[in-house]
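Asker: Pasting a predicted model and its sequence here:
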Amino acid sequence: MSEVKSIKDQKLLYHLTSVENLDGIFKDGLKPRAGLSGFKDVADAEILKKRQALQLDKYVPFHWFAKNPFDGSVQRNRPEAQFVLISVYRSTARQYGWKIIPRHPLAGDSIQLLDYEQGFEAIEWNVMSSRDYLDPHCKSICMAECLAPGVVKPEAFFKIFTPSEEVDALCVAKLQAADVNVQTSVNQRMFYQ
């Protein structure tokens, strides 16, 4: 049996979105919330207000692993919706100067918006790897974010993970219609069922 890599040593970042948003994403890229209109929002409205006050709506948020507390909350609150995970290489984030918040951005009174290298070292990886969502500190660390300061074009995507063959086929059809070349992969374990 192969040993599972720690979250720190993995290579990807993940952005959860509704299938309903894919046409716009494939056409224009993943945009910061401040630059969006006419899309299916998946996040909590109260949290969005706080993110806007901190100007975090000017970034596209990614998480460090799939099935994090954010993903779970969104999928439980919208059981009828279909979701995909858009992934990018962490090396892309490093190369293009993305920012990092080493814990949930709304945990506590202030946020730490750090440069990639400094932020990466500031994350409590051992705490994150325990994934104990009943522990508030761990849950906050598990929602650390890597933030793209602008549009993330489909050319930067590594792969789109889907929860089923049905969603995968829909995603592939949308990719073809938009003339975008990104791999897809069905992986149910990356989604809450």
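Answerer: Arrived safely.

Asker: From now on I want contacts and neighbour counts done on CA atoms only, so please keep to that.
Answerer: Noted.

Asker: quick one: L106 and K50 touch, right?
Answerer: Yes. Using C-alpha atoms under 8 Å, L106 is in contact with K50, at 7.5 Å.

Asker: and E3, how many residues sit next to it?
Answerer: Using other C-alpha atoms under 10 Å, E3 is surrounded by 5 other residues.

Asker: Which positions within the strand or helix carrying G24 qualify as buried?
Answerer: Element membership of G24, judged by DSSP states H and E, is helix 22-28. The neighbour-count check on helix 22-28 (16 or more other C-alpha atoms under 10 Å) flags 22-27 as buried.

Asker: Take this one as well and set it beside the first:
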Amino acid sequence: MAMGNIKEGKLLYHLTRLSNLDSIIEHGLVSRKLVKDNDVQFFDIADQKIITKRTELGLDEFTPFHFHPYSSFDVAVKSTYADEEFIYICIRRGLAKDNNFKILPRHPLNDEENFQLYDYDEGFEAIDWETMHTLGTEDRYTKNVKMAECLTPLIVPAKLFHCIYVRNEEIRSLVKEKLQSKGITKTPPFVDIGHWL
């Protein structure tokens, strides 16, 4: 996906460890709060300070998606856990719109005073798309815009995933086996190789 096509893109991206996939297939993609409240086995990749702030803002009740797989969060996580295998779970933006997902036009933790969840259409228009497409050096504002989020309190079952992006053919085969073992044999979800992983 070229950076210039982010606004016109059709997908939303959720980064997670491959080791979380079995639980996600079984329970769906759920909020951090639901995971904790139900003692679901799960390895969190977010920084503890960020988790605490998100909980204070009530964002732990939502599952977050990004509009592209190039945010500074994604880069930092993949660098911090360089020995881990990651995947992107993607859903169609149309599914998010039809199910009243919310949007944060900028990363909320650096602008807590102006923190506001928007309905999908209003939030989509509130995103600074010109800044979202900026290449090269990123100041704080640019990083925050590139980490705009689309969020839902709903459980997103695996059968509604549009695709799962993986790093290579070996992981692709493994993910397909995991899906098939749980009776998910139809496409979508597609399992594709994402070269940014």
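Answerer: That came through fine. Just so it is clear, the structure is predicted and the values come from calculations on it, not from any experiment.

Asker: sorry, back to before: and which of the buried residues of helix 22-28 of the first structure is nearest V167 of the first structure?
Answerer: L22 (11.4 Å; C-alpha to C-alpha).

Asker: Find the nearest non-adjacent residue to the closest one, please.
Answerer: Leaving aside its chain neighbours, L22 of the first structure sits nearest to K174 (7.2 Å; criterion: C-alpha to C-alpha, 6 or more residues apart in numbering).

Asker: just to revisit the earlier point, determine which two of the buried residues of helix 22-28 of the first structure are furthest apart.
Answerer: L22 and K27 (8.4 Å).

Asker: so what's G4 of the second structure up against?
Answerer: G4 of the second structure makes contact with H133, according to C-alpha atoms under 8 Å, 6 or more residues apart in numbering.

Asker: For the first structure, which segments are assigned as strands?
Answerer: Secondary structure of the first structure, counting by DSSP state E: strands at 12-18, 60-62, 83-89, 99-101, 114-115, 145-148, 159-162, 183-186.

Asker: thinking again about what came up before, against S6 of the first structure, how distant is the residue nearest to L22 of the first structure?
Answerer: 33 Å (C-alpha to C-alpha, to the nearest Å).

Asker: Would you mind telling me which of those two has more residues around it?
Answerer: Between K174 of the first structure and S6, K174 has the larger neighbour count (other C-alpha under 10 Å), namely 18 against 12.

Asker: Show me what that one lines up with in the second structure.
Answerer: Matched by TM-score structural alignment, K174 of the first structure corresponds to K178 in the second structure.

Asker: Would you agree that match is in contact with D22?
Answerer: Yes. Contact criterion C-alpha under 8 Å: K178 of the second structure and D22 qualify, at 7.1 Å.

Asker: of all the buried residues of helix 22-28 of the first structure, which comes closest to D132 of the first structure?
Answerer: Among the buried residues of helix 22-28 of the first structure, and counting by C-alpha to C-alpha, the member closest to D132 of the first structure is L22, at 31.6 Å.

Asker: which helices and strands does the longest helix seen in the second structure pack with?
Answerer: Ranked by number of residues, the top helix in the second structure under DSSP state H is helix 169-181. Here helix 169-181 of the second structure touches strand 190-193, going by 3 or more C-alpha pairs under 8 Å, 6 or more residues apart in numbering; DSSP states H and E.

Asker: The strand it packs on: average distance to aligned residues in the first structure?
Answerer: Its matched residues in the first structure lie on average 0.7 Å from strand 190-193 of the second structure after superposition (mean C-alpha distance after the TM-score superposition for the first structure).

Asker: The first structure: matching residues for that strand?
Answerer: Under TM-score structural alignment, the match for strand 190-193 of the second structure is residues 183-186.

Asker: buried set for that stretch?
Answerer: Buried-residue list, stretch 183-186 of the first structure, by 16+ other C-alpha under 10 Å: 184-186.

Asker: Could you export the residues you listed as CSV, including distance to N126 of the first structure?
Answerer: Shown next, in CSV, are these (distance: C-alpha to C-alpha, whole Å):
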residue, distance to N126 of the first structure
T184, 30
S185, 28
V186, 28
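
Asker: Good, we can wrap up now.
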